[in-house]
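[1] Fold the following.
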Amino acid sequence: MFPYRKILELYEEKTSLRNIAMITQHSRQKITEVIQLAEKKGITLPFGDEMTDPWLEDFLYPEKKQEMSGRHLMDFEKVHKELAKPNITLTLLHDEYVREAQSAGKIPYAYRTFTEHYHEYAMKYKATLRIRRKPGELLEVDWAGSTMSVIDPDTGEKRKVYVFIATLPCSQLFYVEGSYKMDLPSWVRLHQHAFEYIGGTTQILVPDNLKTGVTKHTSKELILNKTYSEMAAHYQTVIMPARVLSPKDKASVEGSVNIVTTWIIQALRNVKCFSLEELNKEIFKKLEELNHRPFQNRPGSRWSAFLEEEKFALSPLPDTPYRLSEWRKFEVRPDYHINVNSMFYSVPFELIGKEVDIKVSPTVIEVYFHHMRVASHPTLYGKFGQHSTLKEHMPANHRLYVEQTPEEAMKWATEMGQSTLQVVTFILDYYEVEKQALNSIFTLKKLERTYSPYEIEQACKRVLEATSRPTVKSVQTMIKTIRKEDERKASEINSKTTDEKYGFTRGASYYGGNNK
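    Model (predicted):
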């Protein structure tokens, strides 16, 4: 038998190729080939007891077994890499292998033998077996059944800590963190930490049917929590909860729960921590030990398997992390406001009495009606009872009333015309008390309910031609006069048009009749 192990051990001891060739009685060319293959396939010291010369020969030259059978050679490395791609299956790869064998004039392996050979190769030489799971496809999440605790430094009482677990089924890498609560904000935050730990996101999230994530799950209907669904969309992943009473749908995380319970929860049972941050530091130390612990029956560890076999398949994290928001339902009050945490936010007055969806976040309050956003306000903080009211949400008469400021009065007058602006400017300068001036201008603005902006501007223009001290009363009188004049002129025009249309009427004498 060729001394593969002896050669590699001598090389690791920094023995020269010339001396290795003299000791083993083999050519330097063959020795160099073996060393390069071993480096390429990641074989390093220390060597396990199972790594005998026959084992190393199978590992370095897997095609030798196939050559002895007389069948068309399988490219195990190619099969393993192809299976990492989405929608690629062993059935498809076997079909391609059969066509390749036929074109070469050789006998292919049957499908069952093909899969058995790949299974043997992956279990012995690879960190993952891709018949079961695609890399980067799933992330299974759950709460551990057992809990931990921290000691309150003031009272000495123990406070319960729940343990969150996330597992990648392909590489079996897992993430663990403690939390005081099992509520929605904690659930979302822990997902974010898990994504940051693995440096990306998977195609699918597989949670249990807990109420924080899944509102309703039956064979006919699936309703997800809006915030949880929104978080998944932000990270470009899809939530597919495990079926009710079907633990096999998330078998990896169920298995990780047992490992975490033994090697983290129980391993830290005698460690006293006085804050959640302190406990999580201890958890993370144990987590790193577990993820870097070598596999018993194959090369590598969970961490090396993740880096080599799965990390490349993860989707990149978004540029900004997800900002937690909460969805609520409210009925719009008669004053066209909604109450969120004792703060009041306006919505369009047309929605009074209607039910709307509210998206509450630390920075913004968004209001949706029939899935369309109808209002948005910065989140208010401080004293309860504050109002955030947008003018465009008010009825016209309310808007007219609240816009009683000198600035708004000047802005309105400018829109009306130059003469109206002169009248408003005079009124603001004339009254010593600003409130009196604004009340007069408010009366002037109410003319818009009956008259057009053109009529208001013309009335102001005529009043200014008649006096240098215009009043609102004079403008009201003048605009009524202008309206009557316009109506009279319109009547005269209509009468004249009627006369021109029908001309004069001929009498009976014109037609030879007698006037009696």
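
[2] From here on, just use CA atoms for contacts and neighbour counts.
    Fine.

[3] In the stretch 1-150 of the chain, what residue spans correspond to helices?
    Remark: helices assigned in the stretch 1-150 of the chain by DSSP state H, counting those that start in this stretch are 4-12, 17-24, 28-40, 53-60, 63-69, 76-82, 90-103, 111-125.

[4] now the other sequence, so there's something to compare against:
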Amino acid sequence: MANKLTDMSKIRKVIKLYCGGNSKQFISSYLSLSRNTVKKYISLFESEGLSIECIENKSDSELEELFCSGKAAPVNVKLDALYCFFPQMERDLKKVGITVTHMWEKYIALHPDGLGSTQFRHHYKIWSKRVNSSMHMDHKSGDKMYIDYAGKTLSIIDTSTGEAKEVQFFVAILGASQYTYAEASMSQKKEDFVRSVENAMRFFGGVPAAIVPDNLKSAVTKSCRYEPEINETLQDLADHYETTILPARSYKPQDKALVENVIKILYTRVHAHLHGKEYYSIEDLNKAIATLMNSHNRRKLTARPYSRLDLFTEDEKQELRPLPNKHFEIRYQSFATVMQNGHVQLSEDKNYYSVPYQYIRKKVKLSYTSGTVEIYYKYNRIALHKRNYKQYVYTTTSEHLASTHRFVSQWSAERFIEWAEKIDSSVKEYIVHIIESRTHPEQAYKSCMGILGFEKKAGGERLIGACKRALDFEVYSFKAIQKILENNLETAPFEDRNQELPDHHNIRGKHYYN
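    Here you go, the predicted model:
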């Protein structure tokens, strides 16, 4: 009697392990049963159309009668036809609007004497667990792209030091087809992360309805079960590609099962092949990864007559939304206070951009890409400029400035030199010296403005004479010209004017050395 009880216990364990997705070979080894015995129990279980709940509810005597009476399986032919139907059914279920009920109706139309709807669903559940025990979610074509970094990193050789440098391994997978993209990147920082996500979509040739990252710091700034905070740069990417970010839910392993499973596979199909080989640039490493990934995507899926590439090209590619023409540009931010002259400094480039004069002394946000600079005040954009990389340059929109500032905004070295040249070559020479004597040209603009203004105040001839005398003494300042004109030194004999110039220990004049 004890042996019979033991046999019935093992039958229950066989069926439970089988319904849990374990292989017949594993069950045989784990329970110390012959493979033929395991096959017999499973065949009888399937042929009778039983469920695990039904087995648990049967008494030992009922199980003995069912499994030990030598009863043959009467519906094996039906099951064979059913299980041959499942691979295509799995593909069709990934299409929007297709349900298991639709597929049963299609099956029963092909096999009028086939199994009923309840048994149909039961056997499909068993089949799907057996062929892919890690997959418990239905994925619609074009719906989600799952992304993550592998725990194990790769490396490249630093050509300057000869040392191995660790690099990250990024993976993206489309839910329905399991078509996979992978690349090496220098870090998991948001710039590298966002660029890898974009590269994945460009590789797939389309945009999924949603991107599902794990709760990486590069993707999620603050985890929350209901409304996690998305990294602003990643959100900008999603806006550019018109998709949605759906972070994997904390403590919900099924959300990450797909990408984690493919990472485990890639450890064997990618990492193992790269081990022991040396790569001297991220580009060379990614070329090797691309070759291995091509083989991975072309390999037939377990217990299925098709590959990931087949599923992608035939079922999922057309469901992805078109890519935008322009690539995404990463946006950076900084804060500054608007200066009195109506401009704000972009500290990274050390240059200046105008804003409407009403915002003078206000604190504003600069949001900039490689091509544009946007300036915001309290979430409202108040200025937009083309980015200029030259240092100490003012980029100005005249409408931004008050009338008193508009004239000043037009100051430039070229303007003052041209103005001086129209008066006389000696005035031009003096203005050039003024500009060149300052650390930055803009420091000289007020001096230039004051000196050239003497043309109206004192007359052109007197200004020319004053500039010639100042050039003679090699003294370059507004005050020097002002002193000469105030004391009428522009026409005085040389020997009389030496004591009249502004007190300066270097003022001797070029005639002193003759």
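
[5] For the two chains, what TM-score is obtained?
    Here the TM-score for the pair of chains, by TM-score structural alignment, normalised by the length of structure 2, is 0.57; 346 aligned residues with a Cα RMSD of 4.3 Å.

[6] before we move on, the earlier item: any chance of the helices of the stretch 1-150 of structure 1 in a markdown table, with distance to P318 of structure 1 too?
    Below are the helices of the stretch 1-150 of structure 1 laid out as a markdown table (distance: least, Cα to Cα, whole Å):
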| stretch | distance to P318 of structure 1 |
| --- | --- |
| helix 4-12 | 44 |
| helix 17-24 | 50 |
| helix 28-40 | 34 |
| helix 53-60 | 40 |
| helix 63-69 | 43 |
| helix 76-82 | 27 |
| helix 90-103 | 33 |
| helix 111-125 | 33 |
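
[7] With mean neighbour count and distance to D249 of structure 1 as added columns, please give those helices in JSON lines.
    Formatted as JSON lines, the helices of the stretch 1-150 of structure 1 follow (neighbours: other Cα atoms under 10 Å; distance: least, Cα to Cα, whole Å):
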{"stretch": "helix 4-12", "mean neighbour count": "18", "distance to D249 of structure 1": "42"}
{"stretch": "helix 17-24", "mean neighbour count": "15", "distance to D249 of structure 1": "53"}
{"stretch": "helix 28-40", "mean neighbour count": "14", "distance to D249 of structure 1": "36"}
{"stretch": "helix 53-60", "mean neighbour count": "17", "distance to D249 of structure 1": "34"}
{"stretch": "helix 63-69", "mean neighbour count": "12", "distance to D249 of structure 1": "36"}
{"stretch": "helix 76-82", "mean neighbour count": "15", "distance to D249 of structure 1": "24"}
{"stretch": "helix 90-103", "mean neighbour count": "15", "distance to D249 of structure 1": "21"}
{"stretch": "helix 111-125", "mean neighbour count": "15", "distance to D249 of structure 1": "22"}
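
[8] among the ones you listed, which is nearest I479 of structure 1?
    I479 of structure 1 sits nearest to helix 76-82 of all the helices of the stretch 1-150 of structure 1, at 84.9 Å, using Cα to Cα.

[9] What are the contacting residues of that closest one?
    Residues from elsewhere that reach helix 76-82 of structure 1 (Cα atoms under 8 Å, 6 or more residues apart in numbering): 88, 93, 118, 121-122, 130.

[10] closest to L314 of structure 1 among those residues?
    Closest to L314 of structure 1, out of all of the contacts of helix 76-82 of structure 1 and judged by Cα to Cα, is R130, at 15.4 Å.

[11] D152 of structure 1 versus the closest one, what's the distance?
    47 Å (Cα to Cα, to the nearest Å).

[12] Would you mind telling me which of these two has more residues around it?
    Between R130 of structure 1 and D152, counting by other Cα atoms under 10 Å, R130 is the more crowded of the two (24 against 13).

[13] OK, contacts around that one?
    80, 83-84, 170.

[14] Let's see if you can find the most crowded of these.
    C170 (25 neighbours).

[15] what's the counterpart of that one in structure 2?
    Matched to structure 2 by TM-score structural alignment, C170 of structure 1 sits across from A176.

[16] Unless I misread the structure, that match falls within a helix.
    No. Going by DSSP: H, G, I helix; E, B strand; the rest coil, the assignment for A176 of structure 2 is coil, not a helix.

[17] Touching, it and M135? I think so.
    No. At 11.0 Å, A176 of structure 2 does not count as touching M135 under the criterion of Cα atoms under 8 Å.

[18] Contacts for the longest strand seen in structure 1 next, please.
    In structure 1, taking DSSP state E as the definition, the longest strand is strand 158-167. Contacts to strand 158-167 of structure 1, defined as Cα under 8 Å, 6+ apart, come from residues 139-144, 146-152, 173-182, 190, 194, 252-253, 256-257, 276.
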